[in-house]
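Participant: predicted coordinates and the sequence they were generated for:
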Amino acid sequence: MPSFAPRSSQSSAAWRLSACIGPRNAVKRSRNFARGKEGLVSKTGRLWFAVVGLAAGALAVWSGENEAREAIRQADIAFSKATVERRLEGFSSFIAEEVTTIRPNQPLVRGKRAFVDGWAPLLNNASRGVTWQPLLAEASSSGDLGYSVGKAEWTKSDAQGTRVVATGKYITIWRKQKDGSWKVVFDSGIQDKPPDTK
């Protein structure tokens, strides 16, 4: 007895195709259609995996930048603390050999010795001092270079022993060393205009 059960959409499509173009051609085209669907699924899967891979890579880069950014911020805090506690010696310990800076009315200063020598008059004088605090830090996507920007405070005692304070801003560029530490490769700053005392 012939069965009148409802055909699935795929078998119904194959039956109509067979009726129009003949059984042999219908089977051939049906197989091609199935292969086309499989190919589409395969391409979609590959695209999905590519998207997931790109997202994972971007997340890894973002995570690395965050770690480097925080490492730079902490290095800058430690730099200021070492300078306060150990003066010129502490300051010098954070300076890279290839450091560079710019100063008003002076040639470009290059090299650790010349850079540190420029700070010696301030840091070897017990009546003077400097502290600073990073306000922000940024890092490259490679995670081995970055900068910090912050506010600084210079202090000294005048002839009467009164403490005089000057404020300013600075930018420091850091490079990660082979041992994982961060060293200063560029540093410069500006002092704020003194307040009007009139």
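Facilitator: Looks like it arrived, so ask away. Numbers count the residues shown, from 1 in each chain.
Participant: alpha carbons only for contacts and neighbour counts from here, please
Facilitator: Fine.
Participant: residue 186 belongs to a strand?
Facilitator: Yes. Counting by DSSP: H, G, I helix; E, B strand; the rest coil, one finds residue 186 located in a strand.
Participant: could you verify my assumption that it touches residue 99?
Facilitator: Yes. The criterion here is Cα atoms under 8 Å, and residue 186 meets it with residue 99 at 5.4 Å.
Participant: now for the longest helix seen in the chain, which elements pack on it?
Facilitator: For the chain, the longest helix by residue count, based on DSSP state H, is helix 23-92. When contacts are defined as 3 or more Cα pairs under 8 Å, 6 or more residues apart in numbering; DSSP states H and E, helix 23-92 packs onto helix 9-21, helix 112-123, strand 128-139, strand 145-157, strand 182-191.
Participant: also compute the angle for it relative to strand 128-139, please.
Facilitator: 170 degrees (axes from the mean of the first three to the mean of the last three Cα atoms, to 10 degrees).
Participant: before we go on, here's another structure to hold up against the first:
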Amino acid sequence: MRICRSAVLTVFCLFLVSPVVFAQLPLDPLVSSPQAQDQNPLTNPSLSPGIQFLYQLEAKFAADTARGGGKAFASWFADDAVTLSNGKPPVVGRAAIAAAATWTPQQYQLTWTPEGARLSPGGDMGFTWGHYQGVSKDREGGTIQTTGRYMTVWKKQPDDTWKVALDASNDGPPAEGDCCRLPN
């Protein structure tokens, strides 16, 4: 089905099994309101406990990745997880994700900040979204920076740990004026 090919709608196909579940999702006005965007969601004490929990998971995931690179990044994924990226086919399964995530923190620094989250009514799935930045070096030592949006779908595992079920990202738009310049 064409609708389920986009990252956001794929999450809804995975996460929201029925329209009834979708209708029951709590909409936290503190996450969606313009005032909340002016506050740091990681330190806002008025967020619901479920949203705070998802932000804490993201913070641990990001810190591990900053310290351990691709190996640490891949360790957060469920066995049957999926990653979706711009212009690339889906990567399915933790083993395949680990095989693709071979960077070290010295080669590539991936950082991200959540801007919003939702936890399912049953408390066993949730998702976060926000902004990411990747920084690496080209062959001449120049800095290469990528930025964009991401979404992480979290799922509680049978052993009560939480793992990433889906990680989707898309590159941000080019910087103003980059449209028609020729590469150096």
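Facilitator: Yep, that arrived. Since this is a predicted model, take the numbers as computed values, not measurements.
Participant: before we move on, back to that, so what's the gap between the longest helix of the first structure and the chain middle?
Facilitator: In terms of Cα atoms, centre = their mean, to the nearest Å, the gap separating the centre of helix 23-92 of the first structure from the centre of its chain is 14 Å.
Participant: ok, stretch 186-198 of the first structure next?
Facilitator: Distance of stretch 186-198 of the first structure from the chain centroid (Cα atoms, centre = their mean) equals 29 Å.
Participant: for it, which outside residues touch it?
Facilitator: Stretch 186-198 of the first structure is contacted from outside by 99-103, 166-174, using Cα atoms under 8 Å, 6 or more residues apart in numbering.
Participant: list the buried residues for stretch 163-171 of the first structure?
Facilitator: 167-171 (16 or more other Cα atoms under 10 Å).
Participant: in CSV: those, plus distance to residue 149 of the first structure and secondary structure.
Facilitator: CSV is the format used below for those (distance: Cα to Cα, whole Å; DSSP: H, G, I helix; E, B strand; the rest coil):
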residue, distance to residue 149 of the first structure, secondary structure
167, 14, strand
168, 11, strand
169, 7, strand
170, 6, strand
171, 5, strand
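Participant: and those, which two are furthest apart?
Facilitator: Greatest spatial distance in those: 167 and 171, 14.0 Å, computed using Cα to Cα.
Participant: aligned partner of residue 150 of the first structure in the second structure?
Facilitator: Per TM-score structural alignment, the equivalent position to residue 150 of the first structure in the second structure is residue 130.
Participant: that match reaches residue 113, doesn't it?
Facilitator: Yes. Residue 130 of the second structure lies in contact with residue 113 (Cα under 8 Å); the separation is 5.6 Å.
Participant: and those two? Which one has more around it.
Facilitator: Neighbour count, other Cα atoms under 10 Å: between residue 130 of the second structure and residue 113, residue 113 has more, with 20 against 16.
Participant: so that one touches residue 128, yeah?
Facilitator: No. Between residue 113 of the second structure and residue 128 there is no contact, the gap being 9.6 Å when judged by Cα under 8 Å.
Participant: map residue 99 of the first structure onto the second structure.
Facilitator: So, by TM-score structural alignment, residue 99 of the first structure is matched to residue 81.
Participant: next: residue 177 of the first structure.
Facilitator: Using TM-score structural alignment, the equivalent of residue 177 of the first structure in the second structure is residue 157.
Participant: how about that match, what does it touch?
Facilitator: By Cα under 8 Å, 6+ apart, the residues touching residue 157 of the second structure are residue 163.
Participant: look up how far residue 94 of the second structure lies from it.
Facilitator: 14 Å (Cα to Cα, to the nearest Å).
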